[in-house]
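# here is the input, now give the coordinates:
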Amino acid sequence: MENKKMPLPIFSLRFKFITGLLLFAVALGICISIIIYFHLNHIMKSEISERSRMLLDQSSAVQSYVKTVLRPEMFKILPKDRFVLKAMSSSYISREVMASLNENNTSEFHYRRVSNKPRNPASTPNDFEKNLILIFNRDKTLETWEDNTMVGDKEYHLVAKPVTFNESCMQCHGDPKDAPKELKEIYGDKNGFNYTVGDVGGIVVAGFPLELIQRPVKEVTLQYLSLYFLGIMFFAALISLFFDRLVMKNLHNLTGIFKTRFSGRQEQGIIDRLGQKDEIEGLIEGVDELAICLSDVRNELEDYAQNLELKVEDRTKEIKLKAKKHLGDVRLFVKLLSGFTGSIDTKHLITHVLESVGNRFDADQVIYHCTVISENAYSWKSDNNISKLADDIKELLWTDEILIQENQLYIPIKSSESHWGILCIFWSKIPLLDDLDPAILLALGQQIGILIENIQAFSNIRFQNDMLQSIFEGISDPLLLIDSNCHIIIANKGSKSILTKKKRANQEKELKKFLCLENTSNGSFNILDQVIDKEKPMSEEIKTIDGRYFSIDLYPLPKRDQADLRIILSARNITMEKQMIARMQQTERLSSIGKMAAGIAHEINNPLGVIQCYTDLVKDAVKDPETLSDIDIILKHTRNVQTIVRDLLSLSRPKQVISGKCSINKVISKAIEVFKTQSASKEISVNSYLKNNLPDIKCDAAILEQILTNLWLNAFDAIQDSGGEINISTQLAKKDHVLLCIEDNGPGIPDHVISQIFDPFYTTKEVGKGTGLGLSVVYGFINEIGGRIEVESDETTVFNIFFPVDKTEDN
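A predicted model of the protein is given here:
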């Protein structure tokens, strides 16, 4: 029989890895244990050395106490020859104390105090101790000896110190004659005497057995090593689980992949051999053999690729040709979009489209037939013979097809909203049909339709925008679009009347002041906040700082997608309207009062005439001076009443066109001379600032004198304190009026009074000092000549009178 070889055991990868890891960990643990053992041994040696030195220090402390304290005190108390061994001998006391300590200590320390000439036989040194005494005698500078040595059958760590005699020891260890009698009776006069100061008579040895440190060091090291091995076993178990999860599982999955993915005979043989070795070695061998198989397959593929390259080259040329064609289509679409951005109307866009399409398809002619609203046709190249489209071609608009008729191509132009027309492309030769992709051509038609639709929508928007802009700028009143924070978005040219600044930030400040002033009812308000809160249109009348009146209308726009509110602000200057209304109201009041005054004047004139007639008769008949004085007073007041009646009649008399003209500067100069004396008596200075070369005004000189007289008399009455001042100035205003300004520095006219100063019989003077008709008469004269009068009163009072210029000479 043939001897079959036993198969070698197969160790798994996990077994090899865990075994190697354990051996490494065990070696590491042994090294660490040795290091710990020697380290602990060194520490314990230091400890036992310190303990030995402490024993010596303790013995030395006892001896020092006996020598320095106890023995001198005993000598003082005892008679001269007395000596108490148990209380005065340092050697005896220290030996007894240390022996007592050794009995109570389990560490069994070694302690000896010996000398060359001992009094006590127990203190006789052995050979080792004699040798130490010789060492200390040879080297007097040596203070301590320390080493390990055998004491009996045990090894000890010993520390030795010399016993050196000093002056205090000479009484008991020097000359025997000086020693206490009782000491000599105990020990005799031979041993322990005849020492000199500085002699080393003995040694003190102390130490502990080495087994005191060796045993615990070994025990601790073994305990640590045991714990380490337990930890290694636990760690190996964890590593085994982790290795199984991370490596073995993936290797098994990889082996499974090999078994399922490679089913050929050659591959199957490789897979069968994977189980004959460990996982890594099997995979390495399997991958190597698979690489050989793949190399063979690659050679076969290379042979196939040589034939395939020719096919790929042909296909690549075909794809490149198609890509070139599609690139031309892409460029055409991009060019159409770029043309849209620069087009201003539909005609300009279509011209650009026809040129781009003709260049793309290398056509001889491109024509666009419009089928919406009109039947216009547009050609790329000028062509006077453009035939109309046939009905069957127009039907393309209702289908998603193109039409090719020999050398002609028809493409429907339409969008989702409308059908626009037909694009016709003509060639002199029949084109290759492979170059014409129906899908791209239909997309081209849709793109052109969308462009036409967009350009028309854009044109409509631009037309509406231009129209709205024209309307916006054509409004002469201020018109603005603002937001809720009073930021100006759009402002027309008319807004310059309220926004005088150039910078937008300064204009916004002006606008805020313009909207947040006091209204006519003297109440504080903010119309913008009210519109924002209510989101409803609001209107208000406001008065600006410069005295102008505006009617403000605010219209909030719907928010829609806007986060902020937009508001349209319309402002209309109503200053002239309010002035005209005031003048009309003044005229109506004068008219009604004049009618009433006419009746009163008629009823008063007759009695006044009778009173004056009879007063004159009585005056001629009376000679008494006092009576004549009383009659003169009656006549004076009668004439005053007649003057009032005459003024009333002038108010009620129908207005007639006043004829005549005069030079305003000359009349003013004469009037100043007339009132010079009166102004000097009241210490009032009259200053004139008259513009030269002013045209004549349309006013009779007598009427102008009466106007000046009434205004100056009011100014004289207003200036109560001395040092008053009246300024008179003239200038040309608006080329058709001359402006007369009369200003005084009196106390001014209160705001609530200004609107009533031209009313008849209204006066702020004391009773008996004014009739209230002066300014009413002036107002009537100014209206009759076609002028106007304005009053401003702040720190001073200014009457501005506008006289129309006489133009008869020009005509």
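# hey, let's count contacts and neighbours off CA atoms from now on
Will do.
# which strand or helix spans the closest residue to residue 780 other than its chain neighbours?
Leaving aside its sequence neighbours, residue 780 sits nearest to residue 651 (Cα to Cα, 6 or more residues apart in numbering; 7.5 Å). Residue 651 is part of helix 625-652, with elements assigned from DSSP states H and E.
# quick one: name whatever helix or strand follows that helix.
helix 664-674.
# and that next one, what's buried?
With burial defined by 16 or more other Cα atoms under 10 Å, the residues of helix 664-674 counted as buried are 664, 665, 668, 671, 672.
# cool, and stretch 315-330?
Quick answer for stretch 315-330 (16+ other Cα under 10 Å): 325, 329.
# what is the subsequent helix or strand relative to the one helix or strand residue 708 maps to?
Assigned by DSSP H and E, residue 708 falls within helix 701-718. Moving toward the C-terminus from helix 701-718, the next helix or strand (DSSP H and E) is strand 724-733.
# next secondary structure after that next one?
strand 737-744.
# can you tell me what sits against whichever helix or strand comes after that following strand?
Note on strand 737-744: by DSSP H and E, the next helix or strand toward the C-terminus is helix 751-754. Residues external to helix 751-754 that are found in contact with it (Cα atoms under 8 Å, 6 or more residues apart in numbering): 791, 793.
# I have a second one here; can you model it like the first so I can compare?
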Amino acid sequence: MHIPKPQKIQTKFIVGLILSVLLLGAVFSVGSYYHMRRVLEAEVRDKARLIFRHVDSIQLYVRDVLRPTMYERLPASFIIQGMSSSYVSRKIMASVNIPGDGTIYRRAAIDSRNPAYEANEHERQLIDHFRRNGGDDLWQGYRVVDGERYYVMARPVRFVEECMYCHGRAEEAPMELIESYGQRGFGKELGAIAGVDFVGASVSKNVGRVQHTIFTYFAFFALAALLFFFTSHVLFRVLAVNNLRRLNNVFRRNIEAGEDAALLSRLDHGDEIDELVDGIEQMGRHLFAAKKQLRDYAENLRRMVDERTQALSVEMTARQDDVQLFVNLLANMHKSFSQAQLWQLALPQICRRFGAGNITYRSTMAPQTSFVWPEDTIDPGPPSNFVKLLTGGGCVAEGPVVYVPVSSGSGSAEGLLELVWSCSEEAARHDKHVLQALGRQLGIAAENLSAMDSLARQMNILETIFEGISDPLVLVDANCVTLTANKAACRLTTELSGGQRQDDNILSFFFDVSSSLCPLRETISRGRADLREVKLAGGRSFALALYPVPSHNDKIGQVVIYLRETTKEKEMQKQIWHAERMATVGQLTAGLAHEINNPLGVILCYAGLLRKAVQDPEQAGDLDIIIRHTRQAQRVLQDLLNFARPKAADSGSGDVCAVAALIKDVFSVQAAKKQVQIRLQCPTQPLMVGLGVDAMEQVISNLVINALDAVPTETGEILIRIVPAEGKLVVVEVADNGPGIATDLEDHIFDPFFTTKEVGDGTGLGLTVIYGIVSDVGGRVEIGRCSELGGASFTVYLPGAAPVEAAIETGGSEKK
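All right, here's what the predicted structure looks like:
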């Protein structure tokens, strides 16, 4: 049974609507007036800004486009109508100043070039304002212009660099401006404010238009309100009330008879709003059901996220397997001693990681040489496009086979890796970037292994050479700690220590390695090799050589010690010297016996016979002299044979300068052949010495011969210097630029048969004879090093035959 409801909602709606319309109309009228006024001001500001932007665009176009083009076409002319930004902007903007429109635009300046644009009182006031407030770029407000109120916006005009050509110095400005305007508008300074851009809009005209508009709107509003009341009443009844009833009917149809019986009773006794509230409760239940559906959807979404997470976990596991594979390959490189061993270890791991059926590696150097896993797989041979696959720079999939180029760190191709799966789909699912990175890693590993193999071979060769040296060889650091030693050094250390030491430090057997005088420290400090003879207490002698080893920064931190035992060598040398001396003695004895002894014996025999037969005392005296001198010669021969010291040829005197000059001339040919220079320095006057000429020639010639043997070819130099000395002595010095005489040899240099020449080049009697001759006449021989030439120096001190001054004086007279 249908129960009619009171229409309280519609009544409330009509009353409220009338009050709302009245209030809204009043508020709208007042608010519209003030709003339209603000809109007017905003419109004026926007219009002024638009005019300013328009002016800026015109001036920018003139400066950046029109003026450069005019200069390019007419470089010698200045056309103000196309090149002056102020002129062009004023001409274009003149259309804004339409009489009766209520809008003013002026670009005015003080001391304007065109008097028509000279600033008026309002504009001068604005210019003064901008000059006083240099930071202001805009002024806006109300001003009365020509008895009418305007809303004004103004901005300063500053002279920039582009303006100074026409407004700076008159003599630099275009002649066209001076001819047109005279001297007006010049003398402006850069950055100065001399003008304004002025835009004004009439307030009275625009406000009247606003008031007329408001009244018109209000009339239309009143008419519209009446129509609105009637329409709203009809529409509310038709649309709102009727629809609320239909909505309530919908709620009734959805209410079940059991639990919702109370709700149905309230709907029957309430109005439309009550019915609507109750309907919302019903809607809440439906929303609860929708919430349950959303929860189910969220559960489904969570399940999808779990599935995606699981997929990502699988992918992460694959990446971890890739990382582990690269780690294993690096370990394989350290364990491998050749590329073949590397591929034998790496191929099974790669094949298992990617699940391939088989894998093959082909070397670039020999494509026919390949490594296959599993080992029982038949190698089909290199592909026909082998070179293209190598140089392509990326992985290439051809059906179930993926070709991976293996390249070194420098980019050169090392080989080609072929992975074969059961089907093309299985081959396509693998990441080609990972395979390409794998190829690069394998190439670098193979390259490093080749370098290590080459280094190992070099080290093996060096070790073979090092161990092949039969003499002890040790490498020590700056603290004399053994770094490495060959077997000969180990044997010598064991031998010298009686098997008690194994440190191979052979230097400690000869020196205190902790002392600052240790030759190891001297070698490091000097940076040069140290060569010396060392001896042990038992008499064993060794040749010791220390060679500094500089590091990469030229700092010496290691030394190579080379030791060669010379004990047997010295013994053999002594035997050879003894044998040579004995051979020389034997030869000399045989020669003397044949050449001298026989004639001396015959002379002595016949002289004895004549002595017996001669009765004349004078002849007998002569024969006695012959016999005496013959016996003397025999004694001399006997002294030589017995290694006696040679006797002076005679004890006469001679001019040592003349003898030296003769010796220089005699040996000049031999010296020229060896390209050696012989110089003689002596007084021009004779220097007489207490030594015969023959003996003197023998002394000087032996010294010159030794010097010729010592000096180098082509650069050798020999100096013979003769000077008088104190104590009635005359000094004869023979010096050279040869290697000199070692200090340890100076004590033996005058020993019989001692020589520093090669075996067979000398007998060792030359200096012995010199020493004997000079000593017999009371002189002496000294050995040293020449400071001028750097080689050996032999200085002979001979007694003068007369005072040096007298000798010089006498000699001078003789040469005259």
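# need the TM-score from the superposition.
A TM-score of 0.36 describes the superposed chains when it is computed by TM-score structural alignment, normalised by the length of structure 1; 343 aligned residues with a Cα RMSD of 4.9 Å.
# show me what the helix holding residue 708 of structure 1 is packed up against.
On a contact count with 3 or more Cα pairs under 8 Å, 6 or more residues apart in numbering; DSSP states H and E, helix 701-718 of structure 1 meets helix 664-674, helix 774-784.
# what about 6 Å?
Helices and strands touching helix 701-718 of structure 1, by 3 or more Cα pairs under 6 Å, 6 or more residues apart in numbering; DSSP states H and E: there are none.
# please, where are all the helices along the stretch 251-400 of structure 1?
Taking DSSP state H, counting those that start in this stretch, the helices of the stretch 251-400 of structure 1 run over residues 265-273, 279-342, 346-360, 391-394.
# which of those helices sits most buried?
Using mean count of other Cα atoms under 10 Å, the stretch among the helices of the stretch 251-400 of structure 1 with the largest mean neighbour count is helix 346-360, at a mean of 18.
# okay, strands next: where are they in the stretch 351-500 of structure 1?
Assigned by DSSP state E, counting those that start in this stretch, the strands in the stretch 351-500 of structure 1 fall at 365-370, 377-379, 403-405, 408-414, 419-426, 479-483, 488-491.
# hey, which of those strands is tucked in deepest?
strand 408-414 (a mean of 24).
# related to what we said a few turns ago, residue 75 of structure 1 is nearest to which of the helices of the stretch 251-400 of structure 1?
If you check each of those against residue 75 of structure 1 by Cα to Cα, helix 279-342 wins as the nearest, at 95.6 Å.
# just want the angle from the closest one to helix 265-273.
Interaxial angle of helix 279-342 of structure 1 relative to helix 265-273 (axes from the mean of the first three to the mean of the last three Cα atoms, to 10 degrees): 130 degrees.
# what's the angle between helix 279-342 of structure 1 and helix 346-360?
Using the same axes, to 10 degrees, helix 279-342 of structure 1 lies at 130 degrees relative to helix 346-360.
# returning to what we had before: ok, the residue nearest to residue 780 of structure 1 touching residue 594?
Yes. Contact criterion Cα atoms under 6 Å: residue 651 of structure 1 and residue 594 qualify, at 5.0 Å.
# ok, these two, which is more surrounded?
residue 651 (25 against 22; other Cα atoms under 10 Å).
# any idea how far residue 156 of structure 2 is from residue 149 of structure 2?
Using Cα to Cα, to the nearest Å, residue 149 of structure 2 is found at 22 Å from residue 156 of structure 2.
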